[in-house]
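A.B. asks: requesting a structural model of the entry that follows:
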Amino acid sequence: MFTPDNTVIGFIGTGVMGKSMAGHLMAAGFPLMVYSRTKAKTDDLTEKGAAWLDSPKEIAEKANVIITMVGYPSDVEEIYLGENGLVNHARVDSYLIDMTTSAPSLAVKIFNSAKEKGIHTIDAPVSGGDVGAKEAKLSIMAGGEELAVKAIMPILNLLGTNIVYQGKAGAGQHTKMCNQIAIASNMIGVCEAVIYAEKAGLNPESVLKSITTGAAGSWSLSNLAPRMLNGNFEPGFYIKHFIKDMKIALDEAEQMDMKVPGLALAKSLYDQLVEMGEENSGTQALYKYWKS
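C.D. replies: Got it, this is the predicted structure:
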């Protein structure tokens, strides 16, 4: 049983979501060590008592639970499997939890490498965006050995309210791909509905009151459509990271000989937004495609 008395948590990646997640762990009394490529992103946490360490290697040598929430599969691979990475320096019987959305095949590779060294790894990507992270209401999709997932459940419960064990290593990431595929087409529908309401001369806010609680309801419609109407395109989830996720899903679908036309269309629209300089905007900035 992991408690603040017997657990030191390392947290790598304190961006839009990671900072809030790490803060919940501190609030629960867990000693926390942090690392981020941009040290300034950890300032809020270190001011509250978290310890800054200079590298993932140092965290691996001192923590018995390490959570990563970084950007891209290449970052995950370097942090876990690089010469100075977690797998090469973590303690035996420590728990490494990757909450980044990454490639399922990489999760399997990390799991196999870590298991040879007596280290537990769990792929546990999340959904819920900045709001879910701030409110500790994330949906967490876990893959790996079931006993390992059960062991770290008290920690995951501090971060989310819907935690589901999906199966062997990589299953969490595959589940997240299902999530992103569903969101991709839905975001097109949300934007088209809002634009249609505007062009029809309706009050979009009133339209949302009607349709968010009906059959068209979705998290994106309830949470992101109002941001579009308010001109708020700050990232709860970066477009550049969503494109990364869609590419992973497209590659995985191709390996399964599966056609995903909705996903392909969504990615093509978001690619155009990147050409417009919107890569660091939130995914709700897809609204601007119709406004350009």
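A.B. asks: all contacts plus neighbour counts: C-alpha atoms, from now on.
C.D. replies: Fine.
A.B. asks: which stretches of the stretch 1-150 of the chain form strands?
C.D. replies: 9-12, 32-35, 51-52, 65-68, 95-98, 120-123, 126-127, 138-143 (DSSP state E, counting those that start in this stretch).
A.B. asks: number of residues surrounding A169?
C.D. replies: Counted with other C-alpha atoms under 10 Å, residues neighbouring A169 total 26.
A.B. asks: for the residue lying closest to it once chain neighbours are set aside, give me its contacts.
C.D. replies: Closest residue to A169 apart from its sequence neighbours, by C-alpha to C-alpha, 6 or more residues apart in numbering: G144 at 3.9 Å. Contacts for G144 (C-alpha atoms under 8 Å, 6 or more residues apart in numbering) come out as 111, 121-123, 167-172.
A.B. asks: mind doing that once more with 10 Å?
C.D. replies: 97, 107-108, 111, 120-124, 165-172 (C-alpha atoms under 10 Å, 6 or more residues apart in numbering).
A.B. asks: which of those fall in helices?
C.D. replies: 107-108, 111, 171-172 (DSSP state H).
A.B. asks: from those, which is closest to E198?
C.D. replies: Closest approach between the ones in helices among the contacts of G144 and E198, by C-alpha to C-alpha: G172, at 38.8 Å.
A.B. asks: structure for this one too, so we can compare:
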Amino acid sequence: TGVMGFNMCRNLMENGGFLKMSVYNRTQSKCDELVAKGAKLCLSPKEVANNSDVIFTMVGVPTDLQNVVYGTNELDGIFDGCKSGNILVDMTTSRPELARSISRDASKKGIFSIDAPVSGGDIGARDGTLSIMIGGDRKSVESLNPLFESMGKNIRYMGESGSGQHTKMSNQILVANNMIGVV
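C.D. replies: Here you go, the predicted model:
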């Protein structure tokens, strides 16, 4: 529920038909506005997973993602609370190999894992106009299209797990090249 996640959650609640939403942030006060709108505050990623069929993650860096998904000595992770049939959607800009690893580990637990990094920044998150690049099980992705549509306008299925991250990496390279060309 940081800069990006807060607005993505808000759009899911207002436009995605989410009747119940559970939220977690290391800094609980960052969840206050969503809780005021009806979200349930959870004390761990595990608790979010226990209360959810679909779990979205949006964190800062790949190591944070690993901690949230797998847990740490101090924090129970998403996998500690998931049930068979859950869908985990990671929207963090991460690494393709981490997305594939999470997907492999998720499938062993009967969980579907989707990597869906975004482009468009905080304004796109606020306005619900993000570009979403998706990798993972196509049937699971299609079942979530109404949710993706509440957060973004340019939604593309790219292929198997890790493909969303590969596409985001390519996007970032093109952005960097354009910035260099302007300088």
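A.B. asks: any idea what the TM-score comes out to?
C.D. replies: The TM-score (TM-score structural alignment, normalised by the length of the second structure) is 0.93; 178 aligned residues with a C-alpha RMSD of 1.2 Å.
A.B. asks: circling back to that earlier point, the residue nearest to A169 of the first structure matches what in the second structure?
C.D. replies: Taking TM-score structural alignment, the alignment pairs G144 of the first structure with G136 from the second structure.
A.B. asks: tell me the secondary structure at N154 of the second structure.
C.D. replies: strand (DSSP: H, G, I helix; E, B strand; the rest coil).
A.B. asks: can you put the strands of the stretch 1-150 of the first structure in CSV and add distance to M246 of the first structure and mean neighbour count?
C.D. replies: Converted to CSV, the strands of the stretch 1-150 of the first structure look like this (distance: least, C-alpha to C-alpha, whole Å; neighbours: other C-alpha atoms under 10 Å):
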stretch, distance to M246 of the first structure, mean neighbour count
strand 9-12, 23, 27
strand 32-35, 27, 25
strand 51-52, 33, 18
strand 65-68, 20, 25
strand 95-98, 19, 26
strand 120-123, 18, 29
strand 126-127, 14, 24
strand 138-143, 17, 26
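A.B. asks: I'd like those as CSV, with distance to S268 of the first structure appended.
C.D. replies: Below are the strands of the stretch 1-150 of the first structure laid out as CSV (distance: least, C-alpha to C-alpha, whole Å):
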stretch, distance to S268 of the first structure
strand 9-12, 31
strand 32-35, 34
strand 51-52, 40
strand 65-68, 29
strand 95-98, 28
strand 120-123, 28
strand 126-127, 22
strand 138-143, 27
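A.B. asks: and of those strands, who's closest to D271 of the first structure?
C.D. replies: Among those, strand 126-127 sits nearest to D271 of the first structure (C-alpha to C-alpha), with 21.8 Å.
A.B. asks: which residue range of the second structure does the closest one align onto?
C.D. replies: Under the criterion TM-score structural alignment, strand 126-127 of the first structure matches residues 118-119.
A.B. asks: okay, stretch 92-102 of the second structure sits on what stretch of the first structure?
C.D. replies: With TM-score structural alignment as the criterion, stretch 92-102 of the second structure aligns to 100-110.
A.B. asks: so where is stretch 152-171 of the second structure in the first structure?
C.D. replies: Using TM-score structural alignment, stretch 152-171 of the second structure pairs with 160-179 in the first structure.
A.B. asks: can you list the buried residues in the matching stretch?
C.D. replies: For stretch 160-179 of the first structure, burial by neighbour count (16 or more other C-alpha atoms under 10 Å) applies to 160, 163, 165-177.
A.B. asks: quick check: I78 of the second structure touching E47?
C.D. replies: Yes: shown here, I78 of the second structure and E47 form a contact pair, counting by C-alpha atoms under 10 Å, at 7.8 Å.
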